[in-house]
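>>> pasting the structure only:
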């Protein structure tokens, strides 16, 4: 593998998952990145499944396997994400911005488990072991005995008609 490989897991395009727009399972070889690109009015939640990743915007923010990066693009930013020496596997989750008029920000949540507070009322993330205790919601099973669950307010957004 010499470039980023992404497999879309969810991409309804019709607003049926409320704020959740898209989830891709991305694999990056060592040292590979997405290239500097822009985001605006979107929140991107990166769940690092394997390897490591450095978010490059403002100061570099390293993420290890198990960490979650929460990027709020708000009014807009240019950034990149680059895999560490062992590469990376990342679930990239795109949501409608909770506050599209806010200044951009990024935070790293170190190895959260269970419900993750994303500071928004319409979407929550749960991370944990796959099995009988997995809560209801949009359940993703990326392998390795893990489950990733999105609990979203599935009310159709205004743009979905």
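That came through, no problem. These numbers come from a predicted model, not from an experiment.

>>> make it CA atoms for all contacts and neighbour counts henceforth
Noted.

>>> give me every residue that touches residue 75.
By CA atoms under 8 Å, 6 or more residues apart in numbering, the residues touching residue 75 are 40-41, 100-104.

>>> One more to weigh against that first structure:
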């Protein structure tokens, strides 16, 4: 593998998953990136399953295995994510923004377990181990024992109607 490889896990196209637009399972070899690209009016939640990526925008940030990067593209930005020395496996989750478009921002939530506060009422993210405690929702089991669950409000917000 010389560049990123990805498999689309979800991309309903009909709004049936509310703000959740697409989820891809991406694998990047060591040192590979997506290439500098633009986003606008989208939130991208990156769940790093293994390895690490360096988020290249603003002050930059390393997002390691078990961490969650939350990019709010807002009014627009150009960025890249580049895999660390062990490569990376990342669930890239694209969501319609929760409200009016604001300035771009990026934060890293370090090794969350349970519900992750995304600061939005229409989408909740849960990360944990597989077992009886996995909550209902859009359940993604990608191997390795880690489960990612999206619980979304499938109604469209007033501003999007």
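That came in fine, so what should we check first? The structure displayed is predicted, hence computed values, not measured ones.

>>> so which of the contacts of residue 75 of the first structure persist in the second structure?
Retained in the second structure by both residues aligned by TM-score structural alignment, their matches' CA atoms under 8 Å are the following of these: 40-41, 101-104.

>>> how about the strand of greatest length in the second structure: buried residues?
In the second structure, taking DSSP state E as the definition, the longest strand is strand 77-95. Within strand 77-95 of the second structure, the residues that count as buried by 16 or more other CA atoms under 10 Å are 77, 79-84, 87-95.

>>> what's the burial count for the spatially closest residue to residue 159 of the first structure that is not a sequence neighbour?
Spatial nearest neighbour of residue 159 of the first structure, excluding adjacent residues (CA to CA, 6 or more residues apart in numbering): residue 15 at 8.0 Å. The local packing of residue 15 of the first structure (other CA atoms under 10 Å) involves 18 other residues.

>>> surely residue 15 of the first structure meets residue 160?
Yes - applying CA atoms under 8 Å, one finds residue 15 of the first structure in contact with residue 160, separated by 5.5 Å.

>>> any idea how far the residue lying closest to residue 4 of the first structure once chain neighbours are set aside lies from residue 104 of the first structure?
In space, residue 4 of the first structure comes closest to residue 28 once its chain neighbours are excluded; the distance is 4.6 Å by CA to CA, 6+ apart. Computed as CA to CA, to the nearest Å, the residue 28 of the first structure to residue 104 of the first structure distance reads 25 Å.
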